[in-house]
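Visitor: One predicted model, sequence on top.
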Amino acid sequence: MTDSPLAALGAGLPVLAAPMAGGPTTPALVVAAARAGGLGFLPGGYRTAEALAEQIAEVRPTGVGFGVNLFAPNPVPVDPEAFGRYARAVAPDALAHGVDVLAAGVVEDDDQWAEKIELLLSGPVPVVSFTFGVPDAPVVAALRAAGTLVVQTVTSPAEARLAAEAGVDALAVQASAAGGHSGTLTPRHTPEPVPLPDLVAQVRHAVPLPLVAAGGVATPEAVAEALRAGAEAVMVGTALLLADEAGTSRPHRAALSDPAREGTVVTRAFTGRPARALRNGFTDRHTDAAPLGYPALHHLTSPMRKAATAADDAELINLWAGTGYREATAEPAGQILRRLASGL
């Protein structure tokens, strides 16, 4: 990484900590990643601009390099009739925890996009990454002018070309094995299961930008393979879900460690966008019927998921996990990242 823009931020370890929205990525995890020699990203998704500002304020005084990830607007409007049918389908599950989803209307929002961009321009951070959509070129230019390195998540060579045209500095190349949401720009189509090294090589051929590889990386061998394919660093998320500093919920932690869990599934059932999670009762019952519709389905199921989490009910929550989840270990984050880099 000697010639990488990430190296200029002090990231000498080529294993970075991914932004995991919804609780798993904490300021403590971001700081631990940096102190191990890598870099961590605060997740701005599903968080108010004010709450994001508080987390930035918690990390900034430590003096470490860090990033912030935002969900760029790329809405998938839900069909009202399909939304109604789905709400009725999931209503019994929600009522099990006292949540009436039938009383909820369709909520379409942009996750406080303008407010968060203003926050990051008025108080620049070292790195900003984007997922779900590519920001307009003037937004990218403004962030770069403020001294921020701009990274775009892509899932194909075509998306990489769009990001390059927008003027970003680097790309996070995400394979379909990744846990949580796919960063695809076309969520109506689930990305093909291209192995990460192959996807990195394809994107490397398409654009000359620095690449960070992500998706299913859970062993030192996988790290080395992604770097050999042309990435300058890898980004891991699932491997850190059990880390001491992670804010992963108790039922999510228990599910990750449960030998009876039978693999992962890509589902729209929780948010209306494709995302990879451990199979549970909710995914089994609703994956096939879930309509496209983001963020409408996220807002529909969010109260149920929060109530189920509080009740330690892992069958009704989004157990985001990549295909390498069995490799996750409960230990300090820095130890995990250094071990993943041990084969280099």
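Guide: Structure's in. What do you need? Numbering: from 1, shown residues only.

Visitor: going forward, measure contacts and count neighbours with C-alpha atoms only.
Guide: OK.

Visitor: burial count for Ala32?
Guide: Residues lying near Ala32 (other CA atoms under 10 Å) number 22.

Visitor: okay but it is in contact with Ala333, surely?
Guide: Yes: using CA atoms under 8 Å, Ala32 is in contact with Ala333, at 6.2 Å.

Visitor: tell me, what's touching these two both at once?
Guide: Glu245 (CA atoms under 8 Å, 6 or more residues apart in numbering).

Visitor: so where do the helices sit in the stretch 151-300 of the chain?
Guide: Ranges of helices within the stretch 151-300 of the chain are 157-166, 196-206, 220-228, 250-256, 281-286, 296-310, based on DSSP state H, counting those that start in this stretch.

Visitor: Quick one: these as a markdown table, columns for distance to Leu95 and mean neighbour count too.
Guide: As requested, the helices of the stretch 151-300 of the chain are exported to a markdown table (distance: least, CA to CA, whole Å; neighbours: other CA atoms under 10 Å):
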| stretch | distance to Leu95 | mean neighbour count |
| --- | --- | --- |
| helix 157-166 | 40 | 19 |
| helix 196-206 | 40 | 20 |
| helix 220-228 | 42 | 19 |
| helix 250-256 | 19 | 19 |
| helix 281-286 | 13 | 16 |
| helix 296-310 | 8 | 21 |
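
Visitor: then this one, side by side with the first:
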Amino acid sequence: MVGFLETIGARAPIIQAPMAGAGGPGLAIAAMRGGAVGSLPCALLTPEQLAAQVAEVRAGAVGPLNLNFFCHHVPDPAPDESAWRALLAPYYAEEGVAPGTPPPLRRPFDDALCAAVEAARPEVVSFHFGLPDDALLARVRAAGALVLGNATTRAEMHWLAERGVDAVIAQGSEAGGHAGWFLGDAHAPVPLAELLAEKIAVPVIAAGGITDGADIARTLAAGASAVQLGTAFLAADESSISAPFRVLLGTGVTTQFTNLFSGREAQGIRNRLMRELGPIRTEVPAFPYGSNALALLRAHAEADGRGDYSPLWAGTSVARVRAMGAEALVRRLVEELRAARR
């Protein structure tokens, strides 16, 4: 089972998840030095930024690299944000800020990003929220990359396998960050164990609630070919999360799915905004526009040491994360995996 990632040079059956807001070249380099597949979150990058980050990783580590992209549809015209901004008005007044200029939107995979992939020639390209169109996908394959698709349901697992992905990332309901659902009208969380029980024709990479080597051993024994870890890397020295986010790791916090921070369901630590407004609001503009109105509130609070308006993306295992360098963490995980197998 471990052989799937070994074929591209990984020394461990582990992919470091491409966490926007936490990941970047430093985290990918450290994970690769430990023997895992490193990942870069690319949905917020321009082609030029992508090329620069890939070059930085290649200069810092040897090993397989995964570039992750979103395949969402951007609403056109842009949704009306007035109801959401009105709901946030008391917070603007309290913090003394205005909505301000919207930040750059998350970009769906397109021709320009595909050209950047062709130039970078990563070992792996993974997609969230489905797959790009057939022409773009063919170009990614021609560039020599393994193609991974993210599934949150049995139906999505089969859909991806039927379209010839090299492996399916089974994202259980325990996983932090954006749920990658793309079939059906609503997100319906499915535990990882149920996804692993489904048999498909391609390897399965398990994600969600996996924090230590014993977790990895159990997951591989349940049929996964490898694992993808995100929450476990949040406390790594190389993680770029904010200070108020970092102090919550390893504590007795709870997580919940919410659409408040992007317009689409994602799992994170409950904070003030989620408690006071509730985790799901119909006023939030559709993804990816949902984050616009919170940008300055978030920045203001984080500068004050608070995560009141921040997306604190984390999975259900957040209380068990361990603070250390990502290279040391991967090596520790491999040692624990070997011990659990013995």
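Guide: Thanks, I have the structure now. Just so it is clear, the structure is predicted and the values come from calculations on it, not from any experiment.

Visitor: related to what we said a few turns ago, got the helices of the stretch 151-300 of structure 1 as a markdown table, with distance to Phe132 of structure 1 columns?
Guide: As requested, the helices of the stretch 151-300 of structure 1 are exported to a markdown table (distance: least, CA to CA, whole Å):
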| stretch | distance to Phe132 of structure 1 |
| --- | --- |
| helix 157-166 | 11 |
| helix 196-206 | 18 |
| helix 220-228 | 23 |
| helix 250-256 | 24 |
| helix 281-286 | 22 |
| helix 296-310 | 14 |
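
Visitor: for the ones you listed, which one sits closest to Asn74 of structure 1?
Guide: helix 296-310 (12.6 Å; CA to CA).

Visitor: what element comes up after the closest one heading to the C-terminus?
Guide: helix 333-340 (DSSP states H and E).

Visitor: Can you check which part of structure 2 that following helix sits on?
Guide: Mapping helix 333-340 of structure 1 onto structure 2 (TM-score structural alignment) gives residues 326-333.

Visitor: swap in stretch 148-161 of structure 1?
Guide: Going by TM-score structural alignment, stretch 148-161 of structure 1 sits over residues 145-158 in structure 2.

Visitor: Contacts for the matching stretch, please.
Guide: 121-131, 140-141, 160, 165-173, 179-183, 188-190, 195, 198, 200.

Visitor: hmm, 6 Å instead?
Guide: 122-128, 165-171, 181 (CA atoms under 6 Å, 6 or more residues apart in numbering).

Visitor: what do you get for stretch 325-341 of structure 1?
Guide: 32-33, 36, 218-220, 238-239, 242-244.

Visitor: Tell me the buried residues in it?
Guide: Within stretch 325-341 of structure 1, the residues scored as buried using 16 or more other CA atoms under 10 Å are 325-326, 328-330, 332-334, 336-338, 340-341.

Visitor: what's near enough to touch Gly230 of structure 2?
Guide: Gly230 of structure 2 neighbours (CA under 6 Å, 6+ apart): Ala17.

Visitor: Can you name the next helix or strand after the helix or strand containing Val68 of structure 1?
Guide: Per DSSP H and E, Val68 of structure 1 falls inside strand 66-71. Following strand 66-71 of structure 1 in sequence order, the next helix or strand is helix 80-95 (DSSP H and E).

Visitor: Just want the angle from that following helix to helix 296-310.
Guide: Calculated by axes from the mean of the first three to the mean of the last three CA atoms, to 10 degrees, helix 80-95 of structure 1 forms an angle of 0 degrees with helix 296-310.
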